[in-house]
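Novice: how would this look folded up:
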Amino acid sequence: MIAQFVVQKTHNRATIYALDEHPRGHSQGTSYISNLTVVASLSGPHVEHADWAVWCMNEFLCGGPSRSGPTDENLHFLRSKLPRPVWQSVATFLHGLAPIEPGSFDEERGQVVRDIRHFSTGAMEDLARIMESAFDLDLGLRIANAQCGCQIEWIATVRTSTGTYRNDRTTWSGERRTWTLPPHVELVETCHLFEDIYGALEIALAGSSKGRRVRIHLARPYYVPFVDDDGPDDPDPDHYWVVDIFDAPVPDRFTETGSTREL
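Specialist: Sure, this is the predicted structure:
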């Protein structure tokens, strides 16, 4: 996944790179393999536009559902400042970006979201402490139940941010979530709880006790003000605990080859 754009400059040349990151999972922490891909190069008097170009490209990269093509106002201005071949390289690269997965970017901070650490526990009190800490520290958190031998454990992934969803009336899909639903699995119920940790845990535990697959995550809106004839639209609360219960059995934590299963 393209995580950000960076620039390397000398006195008469600037090269814009795309930083492509791939997670390399470990039992508790997560590290990343990074590769640099050349997007475009600037020379002569155009070097002074390199930092602005990278800023515009990173804004576009984190732009939520609005990422549909290089049509952003800032990019239009940038187009007027760059040589035609350079702009064509930038526009082609931006147009080829993969769609944004929910929760992969924090649009408010303009940052890609990364996993920090993984925990597993069978105790609800441990989960409550992890959830409280993530909330207090403004970190992201994803929790899923998993079958580990003869017992069910809860796998918690702490992230650098919750990621954001847009809730303005023009682009909001109606979903308050920053974790993509798993494919080919029927969703039975989704509950949104405003800062209610123990309420979320109670719902999750009830679903898990019935042998169902359950996931919990923290979601935060990126509010885009919208004003109509009745005045400004009211924003969502700061955070939601989202509990998903699926019509599927609790998944095994490990695959047949012994690797950790994506939950």
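Novice: Could you use CA atoms for every contact and neighbour count after this?
Specialist: Noted.
Novice: quick one: the helices in the stretch 101-250 of the chain?
Specialist: 124-136, 197-209 (DSSP state H, counting those that start in this stretch).
Novice: Pipe the ones you listed into a markdown table and attach mean neighbour count per row.
Specialist: Converted to a markdown table, these look like this (neighbours: other C-alpha atoms under 10 Å):
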| stretch | mean neighbour count |
| --- | --- |
| helix 124-136 | 16 |
| helix 197-209 | 17 |
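Novice: and those as JSON lines, adding distance to residue 66?
Specialist: Shown next, in JSON lines, are those (distance: least, C-alpha to C-alpha, whole Å):
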{"stretch": "helix 124-136", "distance to residue 66": "28"}
{"stretch": "helix 197-209", "distance to residue 66": "31"}
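Novice: Select, out of those, the one closest to residue 80.
Specialist: Closest of the helices of the stretch 101-250 of the chain to residue 80 is helix 124-136, at 43.5 Å (criterion: C-alpha to C-alpha).
Novice: show me where the stretch 101-250 of the chain has strands.
Specialist: Remark: strands assigned in the stretch 101-250 of the chain by DSSP state E, counting those that start in this stretch are 105-106, 111-112, 115-121, 140-148, 151-159, 164-166, 187-193, 212-222, 227-228, 231-232, 240-249.
Novice: Which residues belonging to the fourth one are considered buried?
Specialist: So that's strand 140-148. Across strand 140-148, burial judged by 16 or more other C-alpha atoms under 10 Å covers 140, 141, 142, 143, 144, 145, 146, 147.
Novice: quick one: contacts for the residue nearest to the last one when sequence neighbours are not counted?
Specialist: By that I understand residue 147. Distances taken as C-alpha to C-alpha, 6 or more residues apart in numbering put residue 252 closest to residue 147, at 4.5 Å, once the chain neighbours are dropped. Taking C-alpha atoms under 8 Å, 6 or more residues apart in numbering, we find residue 252 in contact with 146, 147, 148, 261.
Novice: how about 7 Å then?
Specialist: 146, 147, 148 (C-alpha atoms under 7 Å, 6 or more residues apart in numbering).
Novice: Quick check: the second one vs residue 121, distance?
Specialist: Going back to what we said before, that points to residue 147. 12 Å (C-alpha to C-alpha, to the nearest Å).
Novice: To compare with the earlier structure, here is another sequence to fold:
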Amino acid sequence: MTLALVKEPYEQLAAVTTLRAGDLHLTEELVGGLNSYLADRDGAALQTVLDRVPKAVRMAAQRYLEERCAPELGAFTGYGPVDIVREAVYFQRLDGELQEFLDGAYMIGLGIRMWNERRRDGGVGWVVQLRSDEVSVPASAEPRTWALPAGTRLLNTWTSQEPLGDLGPVRAALVVAEAASGEGRRVRVHTLLHSDRDTDFEGNGTSEFVVDVFDAPIPAEDLGE
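Specialist: Below is the predicted model:
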């Protein structure tokens, strides 16, 4: 039996499909193919795997993916789902404390998402979400593993591949984010692993910070992300 770990409403195992005794040698290939598909949504590669298993198994896997695994950018790596380690850590300003916090998370390979919010007192705060891993993108792909908010125009994107003097990636990202936020714009920051290849790209490449600046005002804190 092939199982999936379902996170909501609580962690539980859900049956995806069952392989017969004569097909058990395909288990590792099937699980690997499903995990890879969740990470890169490469339907052709998945179909190659599914063509090797019995029709009933293929149909069950396809039905499970359709019903339970809708595409969500940045939610999976080739090794499985990305977990949220810290849902939300709040900072009153972009200062040394925030930089130290991000430096620590970045050094140990956690995924980072951060955004600005307009507090009720009129000031601007920052919210950081830590994730269990950085998601890989192919060399030729857009450097983004966080879906853009619907109905909001992207003004520009900066990545840490664009040097900012002699600043390190964390400090440079904060400088870019602070400047845009100071103009009253909505800002989101996240990290990813930008591969140097387009095939077999999972886990290869350079860790990058991405700063998205939107042609929109800073959202109120009760609107979240």
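Novice: end to end, how far does stretch 45-64 of the second structure reach?
Specialist: 17 Å.
Novice: Can you give the distance from it to the centre of its chain?
Specialist: Its chain's C-alpha centre lies 26 Å from the corresponding centre of stretch 45-64 of the second structure when counted by C-alpha atoms, centre = their mean, to the nearest Å.
Novice: quick revisit: would you turn the strands of the stretch 101-250 of the first structure into CSV with distance to residue 201 of the first structure?
Specialist: Formatted as CSV, the strands of the stretch 101-250 of the first structure follow (distance: least, C-alpha to C-alpha, whole Å):
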stretch, distance to residue 201 of the first structure
strand 105-106, 25
strand 111-112, 28
strand 115-121, 13
strand 140-148, 10
strand 151-159, 11
strand 164-166, 22
strand 187-193, 10
strand 212-222, 8
strand 227-228, 36
strand 231-232, 34
strand 240-249, 8
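Novice: Ok, which of the ones you listed comes nearest residue 89 of the first structure?
Specialist: strand 111-112 (22.7 Å).
Novice: Stretch 212-219 of the first structure vs the second structure, average distance?
Specialist: By mean C-alpha distance after the TM-score superposition for the first structure, the fitted stretch 212-219 of the first structure averages 1.1 Å away from its aligned residues in the second structure.
Novice: Give the residue farthest from the middle of the first structure.
Specialist: residue 44 (37.4 Å; C-alpha atoms, centre = their mean).
Novice: Relative to residue 82 of the first structure, how far out is it?
Specialist: Taken as C-alpha to C-alpha, the span from residue 44 of the first structure to residue 82 of the first structure is 12 Å.
Novice: Give me the most central residue, the second structure.
Specialist: Nearest to the second structure centroid, counting by C-alpha atoms, centre = their mean: residue 74, 2.5 Å.
Novice: Over in the first structure, tell me which residue corresponds to that residue.
Specialist: Here residue 74 of the second structure is matched to residue 103 in the first structure, going by TM-score structural alignment.
Novice: and that match, what is it in contact with?
Specialist: 162, 163, 164, 178, 179.
Novice: whereabouts in the second structure does stretch 242-252 of the first structure align?
Specialist: Going by TM-score structural alignment, stretch 242-252 of the first structure sits over residues 210-220 in the second structure.
Novice: Setting aside sequence neighbours, what's the nearest residue to residue 36 of the second structure?
Specialist: Nearest non-adjacent residue to residue 36 of the second structure (C-alpha to C-alpha, 6+ apart): residue 78, at 4.4 Å.
Novice: number of nearby residues for that neighbour?
Specialist: If you count neighbours by other C-alpha atoms under 10 Å, residue 78 of the second structure ends up with 20.
Novice: Could you check how far it is from residue 112 of the second structure?
Specialist: According to C-alpha to C-alpha, residue 78 of the second structure stands 18 Å off from residue 112 of the second structure.
Novice: Need the overlap of contacts for residue 147 and residue 121 of the first structure.
Specialist: By C-alpha under 7 Å, 6+ apart, the residues touching both residue 147 of the first structure and residue 121 are residue 153.
Novice: Off-centre distance for stretch 96-107 of the second structure?
Specialist: 19 Å.
Novice: mean deviation of it from the first structure?
Specialist: Stretch 96-107 of the second structure sits 1.4 Å off on average (mean C-alpha distance after the TM-score superposition for the first structure).
Novice: Nearest spatial neighbour of residue 35 of the first structure, chain-adjacent residues omitted?
Specialist: residue 20 (5.1 Å).
Novice: what's the angle from the helix or strand hosting residue 87 of the second structure to helix 96-107?
Specialist: In the assignment (DSSP states H and E), residue 87 of the second structure maps to strand 84-91. Here strand 84-91 of the second structure points in a direction 160 degrees away from that of helix 96-107 (axes from the mean of the first three to the mean of the last three C-alpha atoms, to 10 degrees).
Novice: ok so, going back, residue in the second structure matching the residue nearest to residue 35 of the first structure?
Specialist: Mapped onto the second structure by TM-score structural alignment, residue 20 of the first structure lines up with residue 6.
Novice: Quick one: neighbours of its match, just the number.
Specialist: 14.
Novice: Was I right to think it contacts residue 12?
Specialist: Yes - counting by C-alpha atoms under 7 Å, residue 6 of the second structure does reach residue 12; the two are 5.3 Å apart.
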